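Colleague: just coords:
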């Protein structure tokens, strides 16, 4: 059986998530598609961001909920989001900022077989 996930994390991202969870406790991610950090998902302590009706739960990465705005989901629903880490500064409110790295969203289009399973 084909297990299709809409969002996954690279090994580097998982290692960073683990360090951030040790430091800050439970986390959540949000991919808003804002003008400045559209490819950078924001990482927050759980409870520090209000999730509303305009957000979609895409899945979980390393047991952390990952949300995306409905508008962005409309554009990306045919892709798998791959959360990675790169050097540099990200969003000013995202927890990884002081680490000197930022999360980055990469994507790939689902295969026809995968599309039939989601």
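Modeller: Everything's here; your move. Just so it is clear, the model here is predicted, and its values are computed rather than measured. Numbering: from 1, shown residues only.

Colleague: switch to C-alpha atoms for all contacts and neighbour counts from now on
Modeller: OK.

Colleague: quick check: residue 58 is in a strand.
Modeller: Yes - with DSSP: H, G, I helix; E, B strand; the rest coil as the criterion, residue 58 is located in a strand.

Colleague: where's residue 116 relative to residue 78, distance?
Modeller: Using Cα to Cα, to the nearest Å, residue 116 is found at 11 Å from residue 78.

Colleague: quick one: which of these two has more around it?
Modeller: Ranked by neighbour count (other Cα atoms under 10 Å), residue 116 and residue 78 place residue 78 first, with 18 against 9.

Colleague: adding another structure so you can compare the two:
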């Protein structure tokens, strides 16, 4: 099975710390400029998703009791549907709305193109 979204060990460590402080988590990535195109981490349910959002995957993170859903706006998904995404964390300040902002780091998406076989598996 192809992972639509995965995470680095560094991102997993940060997610564990954020889970301890804030409870269950979720990601949402919208389209837009600046931080609007970065993955934003929220307490689960704090960002209201709707019919214009796509649930890409629920991330399993060692040491986190429940999966972390990763949502993307459908318009952004149209640009990213040919890619596998990896949630990473890098030094620097991201958006003030994302939970990691006070930590002096920010989540970042790394991507690679899906192979033809992976694309077929995901999109039937």
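Modeller: Looks like it arrived, so ask away. For clarity, every value in this text was computed on a predicted model and none was experimentally measured.

Colleague: what about the strands in structure 1?
Modeller: For structure 1, the strands defined by DSSP state E cover 7-9, 27-31, 42-45, 55-61, 64-69, 79-87, 101-109.

Colleague: what's next to the first one, contact-wise?
Modeller: Spelled out, it's strand 7-9 of structure 1. Strand 7-9 of structure 1 is contacted from outside by 58-62, 66, 80-84, using Cα atoms under 8 Å, 6 or more residues apart in numbering.

Colleague: quick one: which of those has the most company?
Modeller: Top of the contacts of strand 7-9 of structure 1 by neighbour count (other Cα under 10 Å): residue 66, with 24 neighbours.

Colleague: how many other residues sit next to the residue nearest to that one when sequence neighbours are not counted?
Modeller: Nearest residue to residue 66 of structure 1 in three dimensions, chain neighbours excluded: residue 29, at 4.6 Å (Cα to Cα, 6 or more residues apart in numbering). Neighbour count of residue 29 of structure 1, defined by other Cα under 10 Å: 21.

Colleague: could you do residue 55 of structure 1 as well?
Modeller: Neighbour tally, residue 55 of structure 1, other Cα under 10 Å: 19.

Colleague: state the distance from it to residue 83 of structure 1.
Modeller: Taking Cα to Cα as the measure, residue 55 of structure 1 falls 18 Å from residue 83 of structure 1.

Colleague: which outside residues touch stretch 41-52 of structure 2?
Modeller: Here stretch 41-52 of structure 2 makes contact (Cα under 8 Å, 6+ apart) with 22-28, 71, 73-75, 97-100.
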